[in-house]
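S.K.: prediction below, plus the sequence it came from.
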Amino acid sequence: MMNVLRLPLIALLTGVLGLAGCSTHQPAALYQLDSGTPGQPAQSAGMAVVLGPVTVADYLQRETLLQRQTDGSLSAATDGRWAGSLSADIDQLLLRQLAWRLDSQRVVLAPAPAGFAPDVQVLLSITRLDSGKNQPAILDAQWRLIDRRGQVRDNRMVHLEKQHDGTTASQVKAQGELLQQMSQQLAVALKPLANQPPLVESRKPEPKPARKGESDKPRIPMASPIRTDMEVFRF
């Protein structure tokens, strides 16, 4: 009789432990940066811009969503992670934002396609992009703008901060809004470089070549009449 009662009890305990295991291994939420609501650029022949290379700090090149602690250390979030590559997500957000703000469909990521002649190239370095439950979202970056002649036209360091309500979702949203804010500042710096002088200056017209056969003929000086005061008499 004892053996008969023991089997249902073991099965019941196994089921309870299985449910407990399922409840403690819930899948983590996946997050992407908030790219805002950029519109579709209308000008197909607008400003030509190459965005990149965009370098991102090593600690951001992973799917782990990091949390900044009060002592400055970083720890992995337990309730979420990035949905894919954060670096690629940053590239696409900046590309869409700049194309919209410049109203140009000629904004491409580096390396530029063959035959693409940019008005300006943006070299961008992002050294920090993170937040924490009790820490604001912070973006540290630096850009350099290279014009079509290869000259540096702008070199700027950016530091931006944004508060949030502490949840992981609000932190991700705040980080995306910081990138949008930087895109706005970058677009303002780019617009004056749209009207650059052409690389090739207009050449002076070359002298017309001599007609065929004219250069082969020897030039004979024209004889001028000689006048004298002598009179001629006829008899």
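M.R.: Structure's in. What do you need?

S.K.: can we go C-alpha only for contacts and neighbour counts from here?
M.R.: Fine.

S.K.: report the separation between residue 20 and residue 52.
M.R.: From residue 20 over to residue 52 the distance is 49 Å, taken as C-alpha to C-alpha, to the nearest Å.

S.K.: out of the two, which sits in the busier spot?
M.R.: Using other C-alpha atoms under 10 Å, the more surrounded residue of residue 20 and residue 52 is residue 52, with 20 against 11.

S.K.: secondary structure element for that one?
M.R.: Per DSSP states H and E, residue 52 falls inside strand 49-56.

S.K.: just the strands in this protein please.
M.R.: For the chain, the strands defined by DSSP state E cover 29-31, 49-56, 64-68, 74-82, 107-109, 120-132, 135-147, 152-162.

S.K.: ranges for the helices of the protein?
M.R.: 2-24, 86-102, 168-190 (DSSP state H).

S.K.: out of those helices, which comes closest to residue 155?
M.R.: Residue 155 lies closest, by C-alpha to C-alpha, to one member of the helices of the chain: helix 168-190, at 9.9 Å.

S.K.: list the helices and strands that closest one packs on?
M.R.: helix 86-102, strand 120-132, strand 135-147, strand 152-162 (3 or more C-alpha pairs under 8 Å, 6 or more residues apart in numbering; DSSP states H and E).

S.K.: dropping in the other structure now:
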Amino acid sequence: MMRHLFIIALLSSLLLGCQQSPRKQYYLLNATPHADQSVAVTQSVGLGPIEVADYLQRSQLIVNSDANSLQVSDNAYWGEPLPKGITRVLAMNLMNHQPTRAVELFPWRSDSTPAISIRIQIHDLQIIDGYAVINASWKLMDNLAKKTVAQHHHINKRPCESTARDIAAAYSTLLAELGNEINQALVSKGK
């Protein structure tokens, strides 16, 4: 009888030990720092739609094993859906560049369509061979004239370790650099 109790206790402890999985870790993209200023908004631009590659539409962080394969993280997760994080960070970066600028997120109401909007496609945002890489296209649209006033294909990379913390920081930096490029186009157009 004692032997059966011992075996049951041993099996129970093994099962309980197997049920505990590693704790999930959550990561966010961050905008560039800004000066604490309270200023009146004098201009508004629209941001969106922003299209993000399908393979990035997951809650877990992804690292490329090589050019043609992906590795999904076991316990590193985005704290928000990645497309929403990209939109949030780009909007904040654009406002931080120009404190008098308000950014309206797509979709906007038909009676309050901004005169200028930015459309973005994120084709790739990945870690490969020790680099974080972004491949994106953007268009600056004159919504009143219904025409493209500027567009660019943006490719950039920076060294990055394959830890989740480093990936989130590298992606944040790449998005800041994309925001810088878009901001320069807005400034050159007087927006």
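M.R.: It's in. As the structure is a prediction and not an experimental result, all values here were calculated from the model.

S.K.: can you pull the TM-score for these?
M.R.: Between these two chains, after superposing, the TM-score reads 0.87 (TM-score structural alignment, normalised by the length of structure 2); 190 aligned residues with a C-alpha RMSD of 2.2 Å.

S.K.: wait, which of the helices of structure 1 is closest to residue 116 of structure 1?
M.R.: It's helix 86-102; of those, that one is closest to residue 116 of structure 1 (C-alpha to C-alpha) at 15.9 Å.

S.K.: which position in structure 2 aligns with residue 172 of structure 1?
M.R.: Aligned counterpart of residue 172 of structure 1 in structure 2: residue 168 (TM-score structural alignment).

S.K.: ugh, wrong one, I meant residue 140 of structure 1
M.R.: That one, residue 140 of structure 1, aligns with residue 135 by TM-score structural alignment.

S.K.: where's its match relative to residue 72 of structure 2, distance?
M.R.: For residue 135 of structure 2 relative to residue 72 of structure 2 (C-alpha to C-alpha), the value is 20 Å.

S.K.: coming back round to it: other SSEs contacting the strand holding residue 52 of structure 1?
M.R.: Using 3+ C-alpha pairs under 8 Å, 6+ apart, strand 49-56 of structure 1 sits against helix 86-102, strand 107-109, strand 120-132.

S.K.: how big is the offset of it relative to structure 2?
M.R.: Comparing strand 49-56 of structure 1 with its match in structure 2 after superposition yields a mean distance of 0.7 Å (mean C-alpha distance after the TM-score superposition for structure 1).

S.K.: in structure 2, what range does that strand match?
M.R.: Strand 49-56 of structure 1 corresponds to residues 45-52 of structure 2 when matched by TM-score structural alignment.

S.K.: what are the buried residues along the matching stretch?
M.R.: 45, 46, 47, 48, 50, 51, 52 (16 or more other C-alpha atoms under 10 Å).

S.K.: the fifth one is in contact with residue 123, isn't it?
M.R.: No - with contacts defined as C-alpha atoms under 8 Å, residue 50 of structure 2 does not count as touching residue 123, sitting 10.7 Å away.

S.K.: pick out the residue nearest the middle of structure 1.
M.R.: Most central in structure 1 under C-alpha atoms, centre = their mean is residue 51, positioned 3.1 Å from the mean C-alpha point.

S.K.: show the contacting residues for it.
M.R.: 95, 107, 108, 109, 110, 121, 122, 123, 124 (C-alpha atoms under 8 Å, 6 or more residues apart in numbering).

S.K.: which among the residues you listed gets closest to residue 149 of structure 1?
M.R.: Using C-alpha to C-alpha, those come closest to residue 149 of structure 1 at residue 121, 10.7 Å.

S.K.: stretch 61-73 of structure 1: end-to-end distance?
M.R.: Stretch 61-73 of structure 1 end-to-end distance (C-alpha to C-alpha) = 17 Å.

S.K.: list the contacts for the match of residue 140 of structure 1?
M.R.: Counted by C-alpha under 8 Å, 6+ apart, residue 135 of structure 2 has contacts 122, 123, 124, 125, 153, 154, 155, 156.

S.K.: pull out the buried residues from these.
M.R.: Listed as buried from those are 122, 123, 124, 125; burial here means 16+ other C-alpha under 10 Å.

S.K.: how near is the last one to residue 137 of structure 2?
M.R.: Yep, that's residue 125 of structure 2 we're talking about. For residue 125 of structure 2, the distance to residue 137 of structure 2 equals 12 Å [C-alpha to C-alpha].

S.K.: can you redo the buried residues of stretch 45-52 of structure 2 as a markdown table with distance to residue 186 of structure 2?
M.R.: Formatted as a markdown table, the buried residues of stretch 45-52 of structure 2 follow (distance: C-alpha to C-alpha, whole Å):
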| residue | distance to residue 186 of structure 2 |
| --- | --- |
| 45 | 9 |
| 46 | 11 |
| 47 | 12 |
| 48 | 15 |
| 50 | 17 |
| 51 | 20 |
| 52 | 22 |
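
S.K.: which one of those is nearest to residue 189 of structure 2?
M.R.: Nearest to residue 189 of structure 2 among the buried residues of stretch 45-52 of structure 2, with distances taken as C-alpha to C-alpha, is residue 45, at 12.0 Å.

S.K.: contacts only, for that closest one.
M.R.: Taking C-alpha under 8 Å, 6+ apart, one finds 101, 102, 103, 104, 114, 115, 116, 117, 118, 191 in contact with residue 45 of structure 2.

S.K.: try residue 182 of structure 2
M.R.: Shown in contact with residue 182 of structure 2 (C-alpha under 8 Å, 6+ apart): residue 138.

S.K.: what do we get in structure 1 for it?
M.R.: So residue 182 of structure 2 corresponds to residue 186, using TM-score structural alignment.

S.K.: then residue 77 of structure 2?
M.R.: Match for residue 77 of structure 2 (TM-score structural alignment): residue 81.
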